[in-house]
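# Predicted structure and sequence below. I'll ask about it afterward.
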Amino acid sequence: MVISEQAGKRGIREYIDFFLRYPQFREHAYVFSSEKAAKDILALLDPLERSSAESLREMANLKLGTRITALELGKSIEGPGSSVILSRMLILPPEPDQDKLTTTPYVKGLSLYKEDRYVKTVKEPLSVGVLLLAKELNNIIMPVEFKPLKGSFSIQPIEIQTVLKPRIVNQQWSMKVDVQTRGEVVLNTTDADLTDPAVITKLEQEWSAKLTTLAHDALDMSQKELRTDLFKFAVEFRRYYPNHWKKQEKNWETIYPELDVEVKVEAHVVRTGKSTGPQGIPNEDEN
């Protein structure tokens, strides 16, 4: 299912109601957002797949953004957070000798919804912070650089775990976000030697700092600009503090923008690739 941002500005509650009621639609079908009209995405003749539907499903399976089903979309919009994050689809330009429809869609950015209305498009690098807090960050390669080295390291996370820990002490609501990630260096364009423990330690510190900064940027946008709980913090408070939540549920829109959020990121490099030398050059004893 594809919903254009233009349609999203008018509200999508009636579309969701129809999708979930009409028996020929699958409630577990994936839902995407599009910059252009939805029919332009669905009309594509992907040269690698039997239909545009197959192409979209493969995009979802690649986990390049969020994977939201029609049922999850309805629950998110009607849930305590009243928000949803959709992967944004664009159309790859066709080859010069191909028909304009003979091409494929691709994922680039996110469309953010408050209640049932589209409110903002987010692109990299901010989208990385949004996906990290939303527990949807997968299949990404991140450049990390630090002075005085020239060049950068490219790290692919192997595993990312984001744990939300709500707290209410003396009527003060707060949230601790604990992120644990392990990754592999897939490219090194610096002159640094990854067999040096000091280089690995510094790389882990800079990677942790970068993820922390992106998470804080996403929080600032969510709390201060949109004033919308994009990351389902409300769900965690309802789960851990049901009595407090029942009393303050109606005040969540006021509580969330002022919520004290602590982000802690621990990033570890556990693999450095087949070559440990700089710029992928094999050591002499490896030849």
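Great, that's in hand. Residues are numbered from 1 along each chain as shown.
# For the rest of this, base every contact and every neighbour count on C-alpha atoms.
OK.
# Mind listing what's buried along stretch 53-70?
53, 55-56, 59-60, 63-70 (16 or more other CA atoms under 10 Å).
# got the end-to-end distance for that stretch?
Distance between the two ends of stretch 53-70: 15 Å, counting by CA to CA, to the nearest Å.
# Also stretch 56-67?
Chord length of stretch 56-67, first to last residue, is 11 Å (CA to CA).
# which one among the buried residues of stretch 53-70 gets closest to residue 141?
For residue 141, the nearest member of those is residue 64. The distance, counting by CA to CA, is 10.8 Å.
# My reading is that the closest one lies in a helix. Confirm?
No - the assignment for residue 64, made by DSSP: H, G, I helix; E, B strand; the rest coil, is coil rather than a helix.
# right, and it touches residue 107 too?
Yes - with contact defined as CA atoms under 8 Å, residue 64 reaches residue 107; the gap is 6.8 Å.
# which residues does residue 275 contact?
Shown in contact with residue 275 (CA atoms under 8 Å, 6 or more residues apart in numbering): 281-283.
# Next up, a structure to set beside the first:
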Amino acid sequence: MSKVIYRTKHTLLKKMLLFSTLVVPVFFVGGCGDRTEINDLAIVVAATIDKSDKGQVELAIEIVVPKSMGSNQGEGGGGGGQATLVRSQKGDNLPDALSMLQADLSRKVFWGSCKVFIFGEGIAKDGIQDSLDFLVRDPLPRERAFVFVSEGEAKPFIGHKVPLERNPAEMIREMTARGSVNGVTLLELDEMMLNEDHSASLPYLTIKEEETSDGTLSELPKINGTAMFRKDKMVGVLTESTTRGLLWLKDRIKEASINMTPENVEGDLSMTQIKSKVNLTPKISGGEWTMIIKVKTEGVVVQNSTVLNLDDPKQVKKIEKAFGKQIEDRMRKAIEESQDMRVDAAHFGKEFHRKYPKQWKTVKGRWEEVFPEVKIEFVIDAHIRSRGFVDESIKERGSGN
């Protein structure tokens, strides 16, 4: 509890310091010779943190090029000018690397616009606690900036052109903001690290190659699963498909597409989930720890390649059963893989602690051993809200006429 209170006070203090840094100087514009103007700032939009070959920390920052700020550029940084540039330095730790980097720049590093922090896989496996401590302790990094882990080194994920957005950081942030991936802010990561289950998860970035209009290959960042952390060290990766199950468990799915084949039916259906609510109910009985997962969800049929008639209540029930089974299978796979890694990414431990505080005291020091033995029960309530503009599939209408 003391840690939580400390972090809460620290967050308020951080906001006050940030306010004073950005707003208070406005009142002293006239005649103030030591004020910091925007022309004196190196505005950071993204930062990467890697482990160097010699075991040092390498910090790379993507900085807005001042000349590009006033130009009328097209989407994706077009117009011939370079919108951002990347600078990096190495140090014994993150503050040391930052001081070395600052010494190389003519402008003061400004974190207020940094929306993305990426940890390289090497430093993630070694442990991110020290770097995280600096980022949440310093008043300027935004606590609502998103945090990621990259496959291999993180530095190659910034500084190049991408379609539609001004820079890779903006592209990654927009993909995360849509809610289709496991987005985690700096503040949320800090809170996860303070949980008694000692588990955390971050979106996992990979590079995908995409052919451009002129036939060349462009390397683009892709969110491709979830990096799993026990304490502050990365221990494995959930696939993109399994990550969807984790998002359901954490009740963070905004919209999802599901393809399924009902039992004893040829063809398949595609549905879009438009509403979902998940409740976790812990139960301890006879020394056995069980998590009851109740899911209530609604979906819309967007394609029907079967002969099922959506105007027939019995056939609709068959579809709803398949719909619920798909969700259960994905959640079960996410839990099983999490238990194999001994990472409580859905934070079952928090729910047991809340309902059974006395029993929790007996296991909190060894939760990573107890969590893999937790039993799972599902209660799925899946409904079809809309069946589109027609009830019969094209196959059924074609066979009937």
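Here it is on my side, so go on. As the structure is a prediction and not an experimental result, all values here were calculated from the model.
# Fetch the TM-score of the aligned pair.
Comparing the chains after superposition, counting by TM-score structural alignment, normalised by the length of the first structure, produces a TM-score of 0.88; 281 aligned residues with a CA RMSD of 2.4 Å.
# before we move on, the earlier item: export the contacts of residue 275 of the first structure to TSV and tack on secondary structure, neighbour count and distance to residue 137 of the first structure?
Below are the contacts of residue 275 of the first structure laid out as TSV (DSSP: H, G, I helix; E, B strand; the rest coil; neighbours: other CA atoms under 10 Å; distance: CA to CA, whole Å):
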residue	secondary structure	neighbour count	distance to residue 137 of the first structure
281	coil	11	30
282	coil	13	32
283	coil	11	34
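# now, among those residues, which is nearest to residue 83 of the first structure?
Lowest distance from residue 83 of the first structure to the contacts of residue 275 of the first structure (CA to CA) belongs to residue 281, with 47.5 Å.
# Pull the contacting residues for that closest one.
residue 275.
# if I look at it, how far off is residue 109 of the first structure?
When CA to CA is applied, the distance between residue 281 of the first structure and residue 109 of the first structure equals 34 Å.
# again with residue 161 of the first structure
Shown here: residue 161 of the first structure relative to residue 109 of the first structure, a distance of 21 Å by CA to CA.
# ok, the two, which is more surrounded?
More neighbours sit around residue 109 than around the other of residue 161 of the first structure and residue 109, counting by other CA atoms under 10 Å; the figures are 22 against 16.
# Now do the contacts for residue 224 of the second structure.
Contacts for residue 224 of the second structure (CA under 8 Å, 6+ apart) come out as 203-206, 239-240.
# which of those residues does the first structure keep?
Checking the contacts of residue 224 of the second structure against the first structure (both residues aligned by TM-score structural alignment, their matches' CA atoms under 8 Å), the contacts still present are 203-206, 239.
# Number of residues surrounding residue 325 of the second structure?
Residues contacting residue 325 of the second structure under the criterion other CA under 10 Å number 16.
# Could you find the counterpart of it in the first structure?
With TM-score structural alignment defining the correspondence, residue 325 of the second structure maps onto residue 209 in the first structure.
# gap between its match and residue 201 of the first structure?
Using CA to CA, one obtains 12 Å as the distance from residue 209 of the first structure to residue 201 of the first structure.
# Over to residue 163 of the first structure?
Relative to residue 201 of the first structure, and taking CA to CA, residue 163 of the first structure is found at 24 Å.
# same question, residue 145 of the first structure
13 Å.
# can you check residue 157 of the first structure too?
With distances defined as CA to CA, the gap from residue 157 of the first structure to residue 201 of the first structure amounts to 16 Å.
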